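Asks: got a predicted model here, sequence first, then my questions.
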Amino acid sequence: MLGRRGKLREVNQVPPGLSVEHLVFGYGRRQVLDDVSFSVGNGRFCALLGPNGAGKTTLFSLLTGLIRTRVGQIEVCGVDMTRSPRDALAHMGIVFQQTTLDLDLSVRRNLSYYAALRGLHGRDANRRIDVALERMGLADRAKDRARDLNGGHRRRTEIARALMHQPDILLLDEPTVGLDPQSRAGITDYVHDLCSDEGLTVLWATHLVDEVRPDDDLVVLHHGRVLANGTAADVMQGQPLNEVFLTMTGQPA
C-alpha cells in the first residue's frame, strides 16, 4: 500500500491519520478537556460535534501545537506532536475558525505568500496555486482582494491554501460559521468529496448536526469529555442525530 507521500508501507503498519490518547487540559483550576481519546482513520471524515463551550477549539489548539499539555498524547500520521511538532505539523492542513487571510492581498497573493512559507517557489508553487484555485472554483477570483469576497469564497480560499502543500490530514474548526446555507452546504460537500475521491483524512469541528453524514465517523464532545465515538450511524441507532445530540448534551443542535 502506498501512503500519500509515496512511501511503501504494509497495511498493518500504517498508523491512523490522527490519534489522541487520554488528553487532559485546563486553565488554572478549570478543566477544559478530561481524558479525551479518539482516532481518525486514514481517508476518513470525522465530525467532532459539540455545543459551544464543549472544548473543541481548545482541542484544536492542542492538535495544531498552539498550546501544549503534559497529560496525554497526540500523534499525527504516527508522529508524536510533543517530541516532533514540526514533523507532525508538516502532515497537516489547518483552517481555523477565525479567518487568517490578509484581506488587503489578492486571493492569489494570499496563496503565494503561504507557498513561500512552506518552502514552495517558482513553477511548482504556481502550478499548485493554479490547481488549488481551480479545484475550489476560484480561478476567476484570483486577482480579487480577499476583503471583496463573500464569506463562502473566503473559506474556499482558506481551504485551497491549506491544501497547497498536499497534507495528509485537514483540520477545520467550525469552518461554516457565519455562512449562508448554500455556501455552508457547498463547502461541506466539497470536503466530504476530498475524503472519498482523494483519500484525505479530515477532522471537522462543528456544532451543527446537519453537517454530519451517517457514514462519517463521529466524536461527540461535551464539557470536555467524549460522550460518543463511532460511526454516526452507530451513534444514532436509527434515531435523528439532533434528538440523540439533545439527549446526550441537553442542548439542541
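Replies: Perfect, I can see it now.
Asks: could you use CA atoms for every contact and neighbour count after this?
Replies: Noted.
Asks: which residues touch stretch 129-141?
Replies: Residues from elsewhere that reach stretch 129-141 (CA atoms under 8 Å, 6 or more residues apart in numbering): 107-108, 111-112, 142, 153, 156-157, 160-161, 163-164.
Asks: any of the residues you listed buried? List them.
Replies: 107-108, 111-112, 142, 153, 156-157, 160-161, 163-164 (16 or more other CA atoms under 10 Å).
Asks: okay, those residues in TSV with secondary structure and distance to residue 136 next?
Replies: Formatted as TSV, these follow (DSSP: H, G, I helix; E, B strand; the rest coil; distance: CA to CA, whole Å):
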residue	secondary structure	distance to residue 136
107	helix	12
108	helix	13
111	helix	13
112	helix	16
142	coil	11
153	helix	9
156	helix	6
157	helix	8
160	helix	6
161	helix	10
163	coil	11
164	coil	12
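Asks: show me which of those is closest to residue 243.
Replies: Nearest to residue 243 out of the buried ones among the contacts of stretch 129-141 is residue 156 (CA to CA; 30.9 Å).
Asks: hang on, the earlier thing: ok, so of the contacts of stretch 129-141, who is nearest residue 230?
Replies: Nearest to residue 230, judged by CA to CA, of the contacts of stretch 129-141 is residue 163 at 26.5 Å.
Asks: next one: the spatially closest residue to residue 153 that is not a sequence neighbour from residue 84, what distance?
Replies: Spatial nearest neighbour of residue 153, excluding adjacent residues (CA to CA, 6 or more residues apart in numbering): residue 138 at 7.6 Å. According to CA to CA, to the nearest Å, residue 138 and residue 84 sit 35 Å apart.
Asks: more neighbours, the two?
Replies: Using other CA atoms under 10 Å, the more surrounded residue of residue 138 and residue 84 is residue 138, with 21 against 11.
Asks: A strand includes residue 227, no?
Replies: Yes: looking at residue 227 with DSSP: H, G, I helix; E, B strand; the rest coil, it is inside a strand.
Asks: thinking it is in contact with residue 248, fair?
Replies: Yes: shown here, residue 227 and residue 248 form a contact pair, counting by CA atoms under 8 Å, at 7.3 Å.
Asks: helix, strand or coil: sort out residue 15 for me.
Replies: On the basis of three-state DSSP, residue 15 is classed as coil.
Asks: surely it touches residue 43?
Replies: No: the pair residue 15 and residue 43 fails to qualify as a contact (CA under 8 Å) at a distance of 11.9 Å.
Asks: thinking again about what came up before, just put the contacts of stretch 129-141 in TSV and tack on distance to residue 101.
Replies: Shown next, in TSV, are the contacts of stretch 129-141 (distance: CA to CA, whole Å):
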residue	distance to residue 101
107	9
108	11
111	9
112	12
142	14
153	11
156	11
157	8
160	12
161	10
163	15
164	15
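Asks: let's bring in a second model and compare:
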Amino acid sequence: MADESIPALEVSRLSFAYGPRTVLHEVAFRVMPGEFAVLLGPNGAGKSTLFALITRLFDAKPPGSVRIFGTAMRDSPGAALARLGVVFQQPTLDPDISVIENLLYHGALHGLPRAEARRRALHELERVELADRIASPVRALSGGQRRRAEVARALITRPALLLLDEATTGLDMPSRAAVRRHVRALCAEGLAVLWATHLIEEVPEEARVVMLAEGRVRAEGPVAGVLAQAAAKDLPEAFAALTAPAAAR
C-alpha cells in the first residue's frame, strides 16, 4: 500500500524546449495518493510534452525533476515507471489482434507470467464492461470501447499512479462519461490519477486542478481555490482568465 504522505507524482522546476522554442517553464505540482487531479489547459499549452517528460519519453534536464512516490525518475527510471500506468492521447492498441491478446502482450512486456496476466486482464476487462468482447479484434470495437480497453490494459500491472492524456478525444458523450466514471471510481480504491484535458466539463467538483497555459502553471488547487485565484464565479470564467495570452492579461 502506498504511503499516503508521499506524493504519487511530484514535478519540480520542469522546463523543456524544442530547439529555441521553450514550451514548458519551471512547471511544478503534486498529485497525492487517491487524488483525481486534472491537468487543464487549452490545446498547445504543453500538456502532452509534460506527459512525455513524466513517462520518460523525453529526458527531464536538471534542475527539473520527476518523482513517482519519492523515487526520482532520473536516478531509478525502472522503479519509478513500475508504479505508473499510462493512456496516451493517440490510440496504441493493435487493431488486428483481439482485446485479450493486446492485454496479454502488455503483461508480457512487463514480465508478468501469462496465466497471471490473463487473470488480471479478465478482471480489468470485466470492470470496464468488456468481458463479452475479449475475443473481438480491436478494430471491431467502438471508440469508447477501445478507450476502456486501454484503461484496462494500463491497470493490469497494478500501477499506483495512472496518467491519461486527452483520453476522451473523439468519443461521444455517453462514452466520455463512462470512461470518466470508471477512472474516478478507481481513486476511491487509492489510485492516484492525473487526467489531462482541454474540456472544462471534464473537471468534477472534487478534483484538484492544475491550470496550464503557455507552458506555465497559472493556478493549482481545488476547484474553489482556483476560482479564488482567478477571482472568477465559475470554472469557465477562471479558465478564460487564466489561459488568456500573457499580452492580453
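Replies: Right, received. Where do you want to start? Treat the numbers as computed from the prediction; the structure is a model and nothing was measured.
Asks: out of the contacts of stretch 129-141 of the first structure, who's nearest residue 75 of the first structure?
Replies: Closest to residue 75 of the first structure, out of all of these and judged by CA to CA, is residue 163, at 19.8 Å.
Asks: what's the burial count for the closest residue in space to that closest one that isn't next to it in sequence?
Replies: Distance criterion CA to CA, 6+ apart; nearest residue to residue 163 of the first structure, sequence neighbours excluded, is residue 93 at 5.9 Å. Neighbourhood size, residue 93 of the first structure [other CA under 10 Å]: 23.
Asks: over in the second structure, tell me which residue corresponds to residue 93 of the first structure.
Replies: Taking TM-score structural alignment for the superposition, residue 93 of the first structure sits opposite residue 85 in the second structure.
Asks: looks to me like its match is in a strand.
Replies: Yes: counting by three-state DSSP, residue 85 of the second structure falls inside a strand.
Asks: and the gap between it and residue 61 of the second structure?
Replies: Plainly put, residue 85 of the second structure is 23 Å away from residue 61 of the second structure if you go by CA to CA.
Asks: what distance do you get for the counterpart of residue 163 of the first structure in the second structure to residue 124 of the second structure?
Replies: Residue 163 of the first structure maps onto residue 155 in the second structure when the alignment is built from TM-score structural alignment. As judged by CA to CA, residue 155 of the second structure and residue 124 of the second structure stand 7 Å apart.
Asks: got it, and residue 10 of the second structure?
Replies: Plainly put, residue 10 of the second structure is 27 Å away from residue 124 of the second structure if you go by CA to CA.
Asks: still on that earlier bit, the match of residue 93 of the first structure contacts residue 150, correct?
Replies: No: using CA under 8 Å, residue 85 of the second structure is not in contact with residue 150; the gap is 10.2 Å.
Asks: next, the distance between the ends of stretch 159-177 of the second structure.
Replies: End-to-end distance of stretch 159-177 of the second structure (CA to CA): 23 Å.
Asks: buried ones in that stretch?
Replies: 159-169, 171, 175-176.
Asks: rebuild those as JSON lines, extending it with secondary structure.
Replies: As requested, these are arranged in JSON lines below (three-state DSSP):
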{"residue": "159", "secondary structure": "coil"}
{"residue": "160", "secondary structure": "coil"}
{"residue": "161", "secondary structure": "strand"}
{"residue": "162", "secondary structure": "strand"}
{"residue": "163", "secondary structure": "strand"}
{"residue": "164", "secondary structure": "strand"}
{"residue": "165", "secondary structure": "strand"}
{"residue": "166", "secondary structure": "coil"}
{"residue": "167", "secondary structure": "coil"}
{"residue": "168", "secondary structure": "coil"}
{"residue": "169", "secondary structure": "coil"}
{"residue": "171", "secondary structure": "coil"}
{"residue": "175", "secondary structure": "helix"}
{"residue": "176", "secondary structure": "helix"}
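Asks: just flag the most distant two among the residues you listed.
Replies: Farthest pair in those, by CA to CA: 160 and 171, 26.0 Å.
Asks: for the match of residue 163 of the first structure, give its distance to residue 108 of the second structure.
Replies: 14 Å.
Asks: what does residue 116 of the second structure give?
Replies: Residue 116 of the second structure is 10 Å from residue 108 of the second structure, by CA to CA.
Asks: how about residue 47 of the second structure?
Replies: Residue 47 of the second structure sits 29 Å away from residue 108 of the second structure, going by CA to CA.
Asks: where exactly do the helices run in the stretch 1-150 of the first structure?
Replies: Using DSSP state H, counting those that start in this stretch, the helices of the stretch 1-150 of the first structure run over residues 56-63, 85-90, 107-117, 122-135.
Asks: wait, which of these is closest to residue 219 of the first structure?
Replies: helix 56-63 (10.6 Å).
Asks: want to throw the helices of the stretch 1-150 of the first structure into JSON lines with distance to residue 240 of the first structure?
Replies: Formatted as JSON lines, those follow (distance: least, CA to CA, whole Å):
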{"stretch": "helix 56-63", "distance to residue 240 of the first structure": "22"}
{"stretch": "helix 85-90", "distance to residue 240 of the first structure": "36"}
{"stretch": "helix 107-117", "distance to residue 240 of the first structure": "39"}
{"stretch": "helix 122-135", "distance to residue 240 of the first structure": "33"}
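Asks: closest one to residue 188 of the first structure among these?
Replies: Going by CA to CA, the one of these nearest residue 188 of the first structure is helix 122-135, 14.4 Å.
Asks: what is the orientation angle of the closest one with helix 107-117?
Replies: Per axes from the mean of the first three to the mean of the last three CA atoms, to 10 degrees, the angle that helix 122-135 of the first structure makes with helix 107-117 is 130 degrees.
Asks: buried sites along helix 122-135 of the first structure?
Replies: Buried residues in helix 122-135 of the first structure (16+ other CA under 10 Å): 125-126, 128-133.
Asks: so how much does that helix differ from the second structure once superposed?
Replies: Once the two models are superposed, helix 122-135 of the first structure sits on average 1.3 Å from its counterpart in the second structure (mean CA distance after the TM-score superposition for the first structure).
Asks: chain center to that helix, what's the gap?
Replies: Centroid displacement of helix 122-135 of the first structure relative to its chain, using CA atoms, centre = their mean, to the nearest Å, is 21 Å.
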